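Chemist: prediction below, plus the sequence it came from.
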Amino acid sequence: MHDTKIAIPIFKEKKEDILQTAEEYIDKGVDILELRVDAILNPQPNEIKYIISEINFPTIATNRIKSEGGYFNGTEEERIAILRECSDVAEYVDVELKTDEKLIDSIVETGCKTIISFHDFLKTPPVDDMLNIVKKESEIGDIAKIAVMPQKLEDTINVLAILSRCDNTIAISMGDMGSYTRVIASKFNSPITFAASDDVTAPGQIDFETMKQLLNLDFIDCDELLD
């Protein structure tokens, strides 16, 4: 059996829809939920904290920055204030590496567990660049995350190379070409992989039921793959 947790992002505008989706996937056996705060209409710090408390299940609080595919319309200070407010009820708080250092520190100083993330929807950086990104993330938070877009199959193999060399790291090759990396990640003991509900929040996400089945198949030796 795999140790990688399957996370389902919830990308809904209204609290009622968020709670309904959460209940549905908790019943289906999801390991962790990701609340995309940037999808919520006019989110307020106390409201987000209340929603996570009401879900009452391990949840990643994510308020994605626009430059990395997010939709939050407020200021950076407001974006981070929401994450800081819910830091004591979320399992993890996701904050982007490119966020201002002082704002990241304000999250880390709460003592919550953090995912420090980086997304590139256009390309896959060279391996050395990705290793440097993950190194910086690991120095800040509990889990490093990098999600990049492949232009060729070799790019997807390079993402697996990151997983093979870095602990406590989520490394994803996006799009259809890279979708298999979301499954193979479990063979490298990646802490979390992301599947889709009815909300596809990144290119190449696999639906939850399929992901759950695939993660329980012992169908590949990753040492042979990288030889």
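Modeler: That came through, no problem. Residues are numbered from 1 along each chain as shown.

Chemist: from here on, contacts and neighbour counts on C-alpha atoms
Modeler: OK.

Chemist: quick check, distance from the host helix or strand of residue 158 to the centre of its chain.
Modeler: Per DSSP states H and E, residue 158 falls inside helix 153-165. The chain centroid and the centroid of helix 153-165 are separated by 18 Å, computed with C-alpha atoms, centre = their mean, to the nearest Å.

Chemist: could you check the angle helix 153-165 makes with the helix or strand just after that helix?
Modeler: Next along the chain after helix 153-165, taking DSSP H and E as the criterion, comes strand 169-173. For strand 169-173 against helix 153-165, the angle by axes from the mean of the first three to the mean of the last three C-alpha atoms, to 10 degrees is 170 degrees.

Chemist: which helices and strands does strand 169-173 pack with?
Modeler: Applying 3 or more C-alpha pairs under 8 Å, 6 or more residues apart in numbering; DSSP states H and E, we find strand 169-173 packed against strand 143-148, helix 153-165, helix 180-184.

Chemist: can I get these in a markdown table including mean neighbour count?
Modeler: Converted to a markdown table, the helices and strands packed on strand 169-173 look like this (neighbours: other C-alpha atoms under 10 Å):
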| stretch | mean neighbour count |
| --- | --- |
| strand 143-148 | 24 |
| helix 153-165 | 19 |
| helix 180-184 | 22 |
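
Chemist: second one coming, line it up with the first:
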Amino acid sequence: MRRDERDPPPRLIASVLPESSEQARQDIERAAAAGADSVELRLDASPSDPPLALLEHARRLGLLTIATCRRVSDGGAFAGGERERLSLLERAGSLADFIDIEADSGALERLTHSMSRARLIASHHDLSGTPADLEPLVRRLRSVPGAALIKIVTAARDLRDNLTHRNLLRRIRGKNARDLISFAMGQKGVPSRILALAWGSAAGYFAASELRPAAAGQIGLRQAIETFDVGEIGGRTRLFGIVGFPVAHSLSPAIHNAAFRSTGTDARYLPFEAEKLEEFVPLVRELPLAGFSVTAPHKVAAARAMDELDGAASAIGAVNTALAREGRLIGFNTDAEGGMAPLLRRMPVRGSRVLLLGAGGAARAFAYGLADEGARVLICNRTPESAEDLAHETGAQAVRRDELAQLSYEILINATPAGIEDPEELPLSAEAIRGRLVYDLVYRRGEQTRLLREAAARGIAVLDGREMLLEQALLQFRIWLGPDPPALARAREAMEQALGLASRQD
């Protein structure tokens, strides 16, 4: 029997890639437990005969079911003929609540007439980019006979592509239409996935397992619910975020959203990946953002983009925190204070020789902070001229990479991105690692960086970058929301828990 059109449509959809029946069954059960109301079974991901029994399993768990078989040209894995794909979808149509098929498929009309139970989702996927005007696509998809829902998914090549989907959804919602699903793919499209429901999309798609995303930029269902609480973002929700390149590794969304929840603050903190700061700036005013964090490589450029700088940001020449106030952007730097605090808890630095690797925004903050504490700072950077300029500004000494093997120092601080993408990358040769303490600003989820492992193997004390992340994030929280001691205490506890750090009693 065809599903009643008055039944609730899917909203929180978990995509399942059935690489094996047992793995897919577990992913479906995981999605149901996490709070999904629907699952999308990607039949094109099955290595052998599609496990259509999984649709029945999902229905027994109370989930709506969507079956699709995505072609290679649309970002899927199905490389067979259209007749074979149609046969597969027809079989699925007797079990699923919805069948998702591209509107340009020549088999669309036959499939529509053959489905005994399922309703149709007419979709369009553009892997080349995001057209400036998506409304012609809406009109074309709505002309598909029998389409219960229409879906437009495009590749985000620029952060501003998120605004294209938002503007489309706002216009459609203004016409009291709730049949459109719309968002962007790719890491740059992540904001549109998080905000799609708030903007008026009929549904959002998330990975049943974070290990098996169905498309680029698809975040996990658990993260969508536990970190971003996507279904509860409303018109009064304040938006914050982090801009950098890359940002997928960042724990900042997890810790800031945990802090917002712990203090009852209606706000969300989102990741924005941008190679150039210029593509991010329009979103600050368009979304709008109440404030944001800045990470590598944009901290120095961000200082130039602010309308006003506080004392630390002005002196350091880098911004890692911005506050939007009355149409103006005020820049702050919490890296120096937040980064020095964990170090000073471990040992005094006055008179110590400190090797600082890097000359970017974070390194600038440490160069100034260490100078204020009376340390003797040695700066080494891949670009020697940058190290020399920073050393000249802060009264430090620039050193070359070929000097590191013979250099004597007590403290090593890594302020380069080495280790973020390649877990085995070192910022200097293993033979040059020495001293009493190694402090790596890079952190990895659930494991130490190779630099810290190498240091620990030599009996050197190590300091994890998560401690700096915590301290500077608390300073950001205070800038954005105000100096409320009870709220700050709850925020610290929530952030420590999200980072897996033991609570510290001051």
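Modeler: Yep, that arrived. What you see is a predicted model, and the numbers here were worked out from it, not measured in a lab.

Chemist: TM-score for this pair?
Modeler: The TM-score (TM-score structural alignment, normalised by the length of structure 1) is 0.86; 216 aligned residues with a C-alpha RMSD of 2.2 Å.

Chemist: which other helices and strands contact the helix holding residue 158 of structure 1?
Modeler: Helix 153-165 of structure 1 sits against helix 127-140, strand 169-173, helix 175-178, helix 180-184, with contacts defined as 3+ C-alpha pairs under 8 Å, 6+ apart.

Chemist: return the most buried member of those.
Modeler: strand 169-173 (a mean of 29; mean count of other C-alpha atoms under 10 Å).

Chemist: residue 70 of structure 2 is in contact with residue 42, isn't it?
Modeler: Yes. Applying C-alpha atoms under 8 Å, one finds residue 70 of structure 2 in contact with residue 42, separated by 7.2 Å.

Chemist: and the helices in the stretch 251-400 of structure 2?
Modeler: Along the stretch 251-400 of structure 2, counting by DSSP state H, counting those that start in this stretch, helices occupy 252-262, 281-286, 299-305, 311-316, 335-346, 361-372, 384-394.

Chemist: now swap in structure 1 and tell me
Modeler: Secondary structure of structure 1, counting by DSSP state H: helices at 15-28, 45-55, 76-85, 101-108, 127-140, 153-165, 175-178, 180-184, 208-215, 222-226.

Chemist: could these go into CSV alongside distance to residue 120 of structure 1?
Modeler: Shown next, in CSV, are the helices of structure 1 (distance: least, C-alpha to C-alpha, whole Å):
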stretch, distance to residue 120 of structure 1
helix 15-28, 27
helix 45-55, 27
helix 76-85, 20
helix 101-108, 20
helix 127-140, 11
helix 153-165, 13
helix 175-178, 12
helix 180-184, 16
helix 208-215, 23
helix 222-226, 23
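
Chemist: of all those helices, which one comes closest to residue 5 of structure 1?
Modeler: Shortest distance between residue 5 of structure 1 and these, using C-alpha to C-alpha, is found for helix 208-215: 9.8 Å.

Chemist: for the closest one, list every residue counted as buried.
Modeler: By 16 or more other C-alpha atoms under 10 Å, the buried positions in helix 208-215 of structure 1 come out as 208, 211-212, 215.

Chemist: what does stretch 87-101 of structure 1 give?
Modeler: 87-97.

Chemist: report how many residues lie close to the residue mapped onto residue 80 of structure 1 from structure 2.
Modeler: Taking TM-score structural alignment, the alignment pairs residue 80 of structure 1 with residue 86 from structure 2. If you count neighbours by other C-alpha atoms under 10 Å, residue 86 of structure 2 ends up with 19.

Chemist: over to residue 299 of structure 2?
Modeler: Residues contacting residue 299 of structure 2 under the criterion other C-alpha under 10 Å number 26.

Chemist: which one in structure 1 is aligned with residue 492 of structure 2?
Modeler: Residue 492 of structure 2 maps onto nothing in structure 1 when the alignment is built from TM-score structural alignment.

Chemist: who's in contact with residue 492 of structure 2?
Modeler: Contacts for residue 492 of structure 2 (C-alpha atoms under 8 Å, 6 or more residues apart in numbering) come out as 259, 470, 474.

Chemist: columns distance to residue 187 of structure 2 on top of the helices of the stretch 251-400 of structure 2, output as TSV?
Modeler: Output for the helices of the stretch 251-400 of structure 2, formatted as TSV (distance: least, C-alpha to C-alpha, whole Å):
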stretch	distance to residue 187 of structure 2
helix 252-262	14
helix 281-286	16
helix 299-305	20
helix 311-316	29
helix 335-346	26
helix 361-372	23
helix 384-394	30
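
Chemist: for residue 160 of structure 2, find the nearest of those.
Modeler: helix 281-286 (6.9 Å).
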